[in-house]
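Enquirer: Following is a predicted model, sequence given first.
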Amino acid sequence: MGINSTYVRGNNANSGGCPTDGDSVLHALTAAYERGWQPADIVHMTRRSLGAAEVRLAVWAIMYEARLSKAVERAPRSWLSHLRAIREQHTDPGHFASTALQRKAVAQLWRELPPLPAEAPPPSKWAEYRADTAADPSPVGPADAKVLGRIRGLLAKAESTDFVEEAEIFTAKAQELMTKYAINAALLDARTNTSTEIVSRRIHVENPYIKQKVQLLNQISDANRVRTVWIEEVGMATAVGAPIDVGQVEMLFTSLLIQATRALRDAGADAADASSARAFRRAFLYGFAVRIGERLRQAGERATAAAAQESSFTVAEVLPVLASRSEAVEAEVTRLFPSTRLVRSRGSFDANGVRAGRAAADRANLRRHDGTDDRRLEAG
């Protein structure tokens, strides 16, 4: 359903929203939707490129368009998840004043957004009513959503506590639940000859130290059979994998970013000048990311052996199952991004920062839920 200019203009005049030339903003928004962009992506790019006033305008336009297109009744559940996240993070501006300059900047930015692989159909492709009327906008199944909810709860507790010991217990338990569930789900698919479902989900990465944060995301993804494709010009990565694996990557990335930021703050970066301090922080985050990746891969090997021991499969039988899933992921990455190329990190880093980052990674979540220190990320 497209935007009817007369309808928008009349509503703007009566509601006290954006002035009549707000039509250009709405047309630019719906055109961006047609090129693969989704609501949260639009907010991210507006915040990355413009200012707070333009972000408020973006939120207004997104919510206004959602009412025009009857998103509540027609949008895919993943689209509703975007709208819900925007409502949680931003106050609906409702009636507000925007300048012609702000509207022009927003419209121009959105018109110039490059095409993205579509993760969900745009409003023009929605049916009159959504066939799936479930209230939960989660893109995963009910069982997965339940497990992911428990994981989120545990990680939220780990991030909110000031006690390291307590945070380690909560995070270790969360990782135990997710690791076991992910491997068991793959084995269940193999037993029932169920084809592997592969999804893609965009992850927004914010400044500062964006390259080091992407390095952390790549390390987490690599350890969990997920491929990430980084689109530098828009500050977004696309994670491709099984739903449960992509969910695990998202949550670990968010949680470990919080832990890395806290560890970096505690480590300090006393230096004679700001440049040296920035070099230390970049190196710290790089060292943290590399060491976390090493630990996650080691944990994955142990978890695979433990899952095989608890099932009727042997390790020799489990590995081809996981390899098959990885092949499906690679095929989907090739379909979505046929011209991608592998880019490896280059350059030198502050040696003290790297050492401090690796040490912080070694301290992250070292204990199992029984309190013993065996430097494991999963409970095998």
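Expert: That came in fine, so what should we check first? Because the structure is predicted, anything quoted here is derived from the model rather than measured. Numbering: from 1, shown residues only.

Enquirer: C-alpha only now, for contacts and for neighbours.
Expert: OK.

Enquirer: Ala158 contacts Glu165, correct?
Expert: No: in this structure, Ala158 is not within contact of Glu165 by CA atoms under 8 Å, at 9.4 Å.

Enquirer: Compare the two (neighbour count), which wins?
Expert: Neighbour totals were compared for Ala158 and Glu165, and Ala158 leads with 24 against 14 (other CA atoms under 10 Å).

Enquirer: any idea how far that one lies from Ala172?
Expert: Separation of Ala158 from Ala172 (CA to CA, to the nearest Å) stands at 9 Å.

Enquirer: Likewise for Glu206?
Expert: With CA to CA as the criterion, Glu206 and Ala172 are 26 Å apart.

Enquirer: Between those two, point out the one with more neighbours.
Expert: Comparing Glu206 with Ala172 by other CA under 10 Å, the one with more neighbours is Ala172, at 27 against 15.

Enquirer: Quick check: that one vs Ser200, distance?
Expert: From Ala172 over to Ser200 (counting by CA to CA), the distance is 26 Å.

Enquirer: what about the helices in the stretch 51-200 of the chain?
Expert: For the stretch 51-200 of the chain, the helices defined by DSSP state H, counting those that start in this stretch occupy 52-68, 71-74, 77-89, 100-111, 142-160, 164-191.

Enquirer: So for Ser24, which of these sits nearest?
Expert: Set against Ser24 and scored by CA to CA, the helices of the stretch 51-200 of the chain come closest in helix 100-111, at 6.2 Å.

Enquirer: another structure for you, compare them:
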Amino acid sequence: MGSRDRRRDDSAERAVFRALAGMRDADLPHEQMLEILLQAAMSTVGVGNRGAFEALSTALAERPDLGGWRAFVARDLMIRLPFAIGQTWSRGWEPADVVRYVGRRLGPGRAALAAEAVSEQLTGYARVTVDPRWHEQVAEFEVAPWWPTGSAAAQAHLERDGWVAFAPELLELVGFLLMLPGLERVGPPPGDYRPLAGDRPTPPKQVDERVLSRIRALLAKAEATTSEAEAEAFTAGAQERMARHSIDMAMVQAGGGNDQVRGGRPATRRIWIDPPYEQSKTVLLNSVAQANRCRSVWTKNIGFCTVIGFDADLEAVEALFTSLLVQATMAMTRAGRIEEAGGRARSKTFRQSFLAAYAFRIGERLTEITQEQTEAARAELGDDRLLPVLASRQQDVEDRFEELFPSVTRGRSIRVGDRMGWASGRGAADQATFGTSSAVTQ
């Protein structure tokens, strides 16, 4: 632990000590006592000091219910929870980000509560004033409210689960949300969203669902097969379709005029990176993004990448990245069985090197396929039609990247500590011809 982390941890323990001392003071006003508790909770969750928070939650649960203490805490925290959710939105967080990060740091129970709170709060806004992507994210939570109509979720939890179980959970969630850092704003918060004045009543779709369905079917086949040659052929077929679909959508949007066509500007998508081997996984995502004319930035301290591109390209990047992670893991496991050498093939260094090599080589091959499809489109459409459109879109992506991340710095390169892992990873990515769609069942 560094000196800065040590100071923060000491500060959190001092905050807990003050809170525990205050809990024994029956004369302390409820407002002051709760504020001390909340500040201590924010300190402990901020440094991840689980032991300190457990001591805090035990004291909260066991404090005598004098002068309406429990009713006051419940009422106050129920007011603070939606306020804390609103604060995260004003700091650039979106519903999926909040729920995902809460789950990663505090566990699935707190994540479920956060999903309920987010879903409930969004119902307070007119639907047309909320970005449609937010409604899509909330729909994925699959929250089914079980509390009576008109009652707050937090109050219903207290009545169902009881004070001892739920009050500390609510305190921790509120404290955690209030101390979340600011993120780059990638879209308007609820209440501020407005359809563009030039939008058509029914704008053309930016992603052909039939094409996307075929792409996903190919990637599912790539994940299901035990043959590396077949997996790469299926993946190559998917990338061909992605690249061509991107070009087709670019020409459609160029024909309609960027000012009239919704989606005629770059969008953003946050893709969360799960441990372990996060750095190698971000290299893989960046390789896929570059091959599909997108830019990617890793927010390491939180755990996600922001991908910037046009809608069709973002759909392609997310689908392909998810599939390639599955394929890379399977290939890494096979390589580990084949190349056992005193346990090295199962070491962290081997796997990190394997995934890094796999990512770099896959990126090269995906880029080759994109270039082939671009050349085919040039022959069909002509340079004077295609190239200005692609150049303009690429510049739009770069401009949006600079707008969101004006001071981004390039991170350190991955340290390759295992030559066997690097060679095996590159070999796994290079196993097949990775060739044409003729090798892929339609």
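Expert: Great, that's in hand. Bear in mind that the values here come from a model prediction, so they are computed numbers and not experimental data.

Enquirer: circling back: nearest to Asp245 of structure 1, out of the helices of the stretch 51-200 of structure 1?
Expert: The closest of the helices of the stretch 51-200 of structure 1 to Asp245 of structure 1 is helix 164-191. By CA to CA, the value is 6.5 Å.

Enquirer: Okay, and the aligned partner of Thr30 of structure 1 in structure 2 sits in which element?
Expert: For Thr30 of structure 1, the aligned residue in structure 2 is Gly86 (criterion: TM-score structural alignment). Following DSSP states H and E, one finds Gly86 of structure 2 within helix 69-90.

Enquirer: Taking helix 108-122 as reference, get the angle to that helix.
Expert: 70 degrees (axes from the mean of the first three to the mean of the last three CA atoms, to 10 degrees).

Enquirer: what's the average per-residue distance for the helix or strand that helix 69-90 of structure 2 is followed by once overlaid on structure 1?
Expert: Next helix or strand after helix 69-90 of structure 2 toward the C-terminus (DSSP H and E): helix 95-106. Using mean CA distance after the TM-score superposition for structure 1, helix 95-106 of structure 2 ends up 1.1 Å from its aligned counterpart in structure 1, as a mean over the superposed pairs.

Enquirer: Just tell me the aligned range of helix 95-106 of structure 2 in structure 1.
Expert: Using TM-score structural alignment, helix 95-106 of structure 2 pairs with 39-50 in structure 1.

Enquirer: try stretch 44-57 of structure 2
Expert: Per TM-score structural alignment, stretch 44-57 of structure 2 has no counterpart in structure 1.

Enquirer: Show me which positions of that stretch end up buried.
Expert: Buried residues in stretch 44-57 of structure 2, counted by 16 or more other CA atoms under 10 Å: 44-46, 49, 52-53, 56-57.

Enquirer: How about the secondary structure of Gly411 of structure 2?
Expert: coil (DSSP: H, G, I helix; E, B strand; the rest coil).

Enquirer: For the aligned residue in structure 1 for it, grab the count of nearby residues.
Expert: Under the alignment defined by TM-score structural alignment, Gly411 of structure 2 is paired with Val343 of structure 1. Using other CA under 10 Å, Val343 of structure 1 has 7 other residues around it.

Enquirer: go on, Arg47 of structure 1?
Expert: Number of residues near Arg47 of structure 1 (other CA under 10 Å) recorded here: 17.

Enquirer: Please apply the same query to Thr123 of structure 2.
Expert: Thr123 of structure 2: 11 surrounding residues under other CA under 10 Å.

Enquirer: Equivalent analysis for the one 4 residues further on, please.
Expert: Arg127 of structure 2 is flanked by 14 other residues according to other CA under 10 Å.

Enquirer: can you check Ala118 of structure 1 too?
Expert: Here the number of neighbours of Ala118 of structure 1 (other CA under 10 Å) works out to 16.

Enquirer: Could you double-check that Met285 of structure 1 sits in contact with Arg262?
Expert: Rather than Met, residue 285 of structure 1 is Leu. No: Leu285 of structure 1 lies out of contact with Arg262 (CA under 8 Å); the separation is 11.3 Å.
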